[in-house]
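Participant: Attaching a predicted model along with its sequence, questions to come.
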Amino acid sequence: MKKNLLNQPLFRLLVPSVYGIMMYFLILLINNSLGQLSETVLTNELLLCIVLAYMVAESVRLLIVIFERRVQENLRKTVNIIYLFVGSLVIGSVVTYLIVYGYYREIEEAEYFSTFSSILYKITTIYGINAMFYTLFFLSIHLLSIKNESELKKEDLKRQNLEHQLEIFNNEINPDLLFQSLETLISLVHHNLNSAEDFVDRLALVYRYILDNRKKEVVALEDELRAAKNLVYLFKEKFPDQVTLTIKNEVQTSSKYLVPNTIPMVLDCMINGSIISPWQPMNIIIDCAGEDDYVVVQHKGNDKLSNNKYIKNRFQNLHETFAFFTDKPVIQIKAYGDVFIKMPILEINDNL
């Protein structure tokens, strides 16, 4: 049996005594004998009520332990709950009847049953009902505990899933970018070694950024912009005059954070998912101070006829990753021929 409130030593010690005193007052009230309180505080009847409370509570608790072990997960079934209530009523009544009967026979030395039968039946009824309330209290705690555990498991599974998505997102190394960069590098090596060396340095910076931040949850916005510039440099070697990057409000990047590799990933998907030519250039604008604390990436929409499924999956991962950190969604919209991708700026709680 799980260690709930009913099994706590302090609860088992204090609550029955308090409940026994309350039962004593109730019995006096039923018998119109409250005037006896002015005669004495500690009486045999008061001690009897406290002992009854202890014995009934422990007897019903033992019944619950045995019953729960036998039915286990089926305790929530209606028929089992009915059996438990009936069993607690019977156990509570039998224990009370035997103790009160013994008290009047041995302590009070009553010779005739008729002299105490009335009070015996009253006390038995009261403590029998008390046993059912005790069972009701247990079931309330038990069912609430099951519900809380279920909710915690759901939240834990959700957290693990989001952490897994975050790990995939952070550890993601785009193989297409690597192959494209190597092809560009091969071309550069044959006609411009200096440009090839610069290209290798920028390529190394791009992948070093990915590897250095794969274990981090958030990074500064200025680091993301620096990585974005390095990535665009690689694409400009392939599209010399067709790819440009403009950053607005770059000075307003302090104390702003994003998920690692967010902007480079978005730029990579934009460029690889669009038709780029001298007549249809890719002019990318990043606004670091968008409305409602968003970083906005904008470009003229010119999607390829068949979009890569890999790109769609990366954007899906982007949505799920940001959902782990904030209630604000990643927004993707098209308006007046332009594509806008808005990513919420993450807040860092310095008190944590």
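Facilitator: Looks like it came in fine.
Participant: CA atoms for contacts and neighbours, from now on please.
Facilitator: Will do.
Participant: Tell me who's in contact with Y19.
Facilitator: 50, 53 (C-alpha atoms under 8 Å, 6 or more residues apart in numbering).
Participant: Make sure it is indeed in a strand.
Facilitator: No. Counting by DSSP: H, G, I helix; E, B strand; the rest coil, Y19 is not part of a strand but helix.
Participant: longest single strand anywhere in this protein?
Facilitator: Assignment by DSSP state E gives strand 282-290 as the longest strand of the chain.
Participant: Remind me what that one packs against, helices and strands.
Facilitator: strand 243-248, strand 294-300 (3 or more C-alpha pairs under 8 Å, 6 or more residues apart in numbering; DSSP states H and E).
Participant: Which stretch among the ones you listed is buried most, on average?
Facilitator: strand 294-300 (a mean of 21; mean count of other C-alpha atoms under 10 Å).
Participant: How about residues contacting whichever helix or strand comes after that one?
Facilitator: Using DSSP states H and E, the next helix or strand after strand 294-300 towards the C-terminus is helix 309-323. For helix 309-323, contacts defined as C-alpha under 8 Å, 6+ apart pick out 162, 165-166, 169, 259, 262, 266, 269, 273, 328-330, 344.
Participant: Put this next to the first one:
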Amino acid sequence: MKTLFIHKPLFRLLSPLFSGTLVYLLILLINNTIDELGDNFFGQELYVCIGLAYLIQEYVRVSIVIFKRLKRPSSFFVKTILQIISTIFINIALVSVAMYLYFTNVLYYTPNSNELLVFNSIFSVIALIYILLYVSHQFLYMVNTEKLEKEEWARLEVEEDFTDFKRGINPELLFESLEAILVVMKGNPDKAEQITDSFAMVYRYLLSKKKDELVPISEELKILKELLQLFSELPHRKIQLGKIAVDESMVVPGSLLRIAEKVMRTTIPSEVKKMAIDILESENELAIQYKHEERIGKSLKTNSLNYIQRDYRYYAPEPVKVVHGDVFKTIYLPKLYLE
């Protein structure tokens, strides 16, 4: 869409043939009657008009390219007016010089003002039509681009809403929890009830806090303990909370839960060996730290937490970071406070 058809080689080759013939036909109609067209149609002047049409159309095409690359003036309207005025003036100069050379060197007399006026008027109209084609193409391109941008924003918004919905539901954890409940229910109904309570508390928190921007970290830690209790019934590495040394800051709802789940799914499963997650703080950051024993091809990296990065970007300039040490892997979250 962005490439205008006047730049196509086939159009550049054929268009002047038709426009030059049309110019010659109009000049004949001005100077002769319709009955005399047949006698005077084919002549040297026809080829001169076609050649002049090639010159004018190529000049206008080059001027369109030049004005398109100009950065100033920035206003599209001002640039268009400037382009029309400059193109028409240069077009008049080119036509006048070409006609003067043709009349003096071929026809051996000087053209009068009426003859120059006819040629300049017709070829100026052709140049103006070319510019209007370009302007209309640009307007159409801007309108279509705006529509495409709106459609793209709508598509991204739908995808974002679906991703948020999927994250809130978390189908993988949902099905694993239901399977664990079904397995335990037959042998130990009381334990199955405890798993169901933890499962319900986690999902109630995720769904009820979906519209909240921030929650106290103490509330998040309470649900995190229930989530880790739920993890203990799943066929993954058993995880428990280790050191907790944080003040009453705020976090994005579900961020600690999602990090804990990501840690669980990237760590080598073990039925006997447990992992401790420490939650510490510095002056400006929360640090979620654990001894990493990661699965092959499932390492926890910064781009694994893109959705958390996006959420925290609204509240803090500092990015979410993942630092991989020899023993510990640490996820840093910016500390948030309500002012």
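Facilitator: Right, received. Where do you want to start? Small disclaimer: the values here were computed from a predicted structure and weren't measured.
Participant: Tell me how the two chains score on TM-score.
Facilitator: After superposition, the two chains reach a TM-score (TM-score structural alignment, normalised by the length of the second structure) of 0.50; 247 aligned residues with a C-alpha RMSD of 5.3 Å.
Participant: now the helices and strands packed on strand 282-290 of the first structure as CSV including distance to E183 of the first structure?
Facilitator: Listed next are those as CSV, based on distance: least, C-alpha to C-alpha, whole Å:
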stretch, distance to E183 of the first structure
strand 243-248, 18
strand 294-300, 26
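Participant: Who are the contact partners of the alignment partner in the second structure of G273 of the first structure?
Facilitator: Counting by TM-score structural alignment, G273 of the first structure corresponds to T266 in the second structure. Applying C-alpha under 8 Å, 6+ apart, one finds that T266 of the second structure lies in contact with 294-295, 298-300.
Participant: Next one: the residue nearest the centre of the first structure from L188 of the first structure, what distance?
Facilitator: Ranked by distance to the mean C-alpha position of the first structure (C-alpha atoms, centre = their mean), the top residue is E155 at 3.2 Å. Distance check for E155 of the first structure against L188 of the first structure: by C-alpha to C-alpha, to the nearest Å, it reads 52 Å.
Participant: Same question for L245 of the first structure.
Facilitator: 22 Å.
Participant: now swap in L89 of the first structure and tell me
Facilitator: In terms of C-alpha to C-alpha, L89 of the first structure sits 90 Å off from L188 of the first structure.
Participant: same question, E45 of the first structure
Facilitator: Spatial separation of E45 of the first structure from L188 of the first structure under the definition C-alpha to C-alpha is 102 Å.
Participant: And for L152 of the first structure?
Facilitator: Counting by C-alpha to C-alpha, the gap from L152 of the first structure to L188 of the first structure is 56 Å.
Participant: Counting neighbours, go ahead and name the busier of the two.
Facilitator: A direct count of neighbours by other C-alpha atoms under 10 Å for L152 of the first structure and L188 places L188 higher, at 18 against 12.
Participant: show me what contacts the more buried one?
Facilitator: 195-196 are the contacts of L188 of the first structure under C-alpha under 8 Å, 6+ apart.
Participant: Quick one: map E294 of the second structure onto the first structure.
Facilitator: By TM-score structural alignment, E294 of the second structure lines up with D303 in the first structure.
Participant: Looks like its match contacts S274 (just checking).
Facilitator: Yes. With contacts counted by C-alpha atoms under 8 Å, D303 of the first structure reaches S274, the gap being 4.3 Å.
Participant: between those two, who's got more neighbours?
Facilitator: A side-by-side neighbour count of D303 of the first structure and S274, using other C-alpha under 10 Å, places S274 first with 19 against 15.
Participant: Show the contacting residues for the more buried one.
Facilitator: Here S274 of the first structure is in contact with 301-304 (C-alpha under 8 Å, 6+ apart).
Participant: can you rerun that using 6 Å?
Facilitator: 302-304 (C-alpha atoms under 6 Å, 6 or more residues apart in numbering).
Participant: what's the closest of the residues you listed to E183 of the first structure?
Facilitator: If you rank these by distance to E183 of the first structure using C-alpha to C-alpha, K304 comes first, at 21.2 Å.
Participant: Share the number of residues neighbouring that closest one, please.
Facilitator: Neighbour number of K304 of the first structure under other C-alpha under 10 Å is 12.
Participant: ok, it touching I271?
Facilitator: No. Here K304 of the first structure lies out of contact with I271, judged by C-alpha atoms under 6 Å, at a distance of 10.1 Å.
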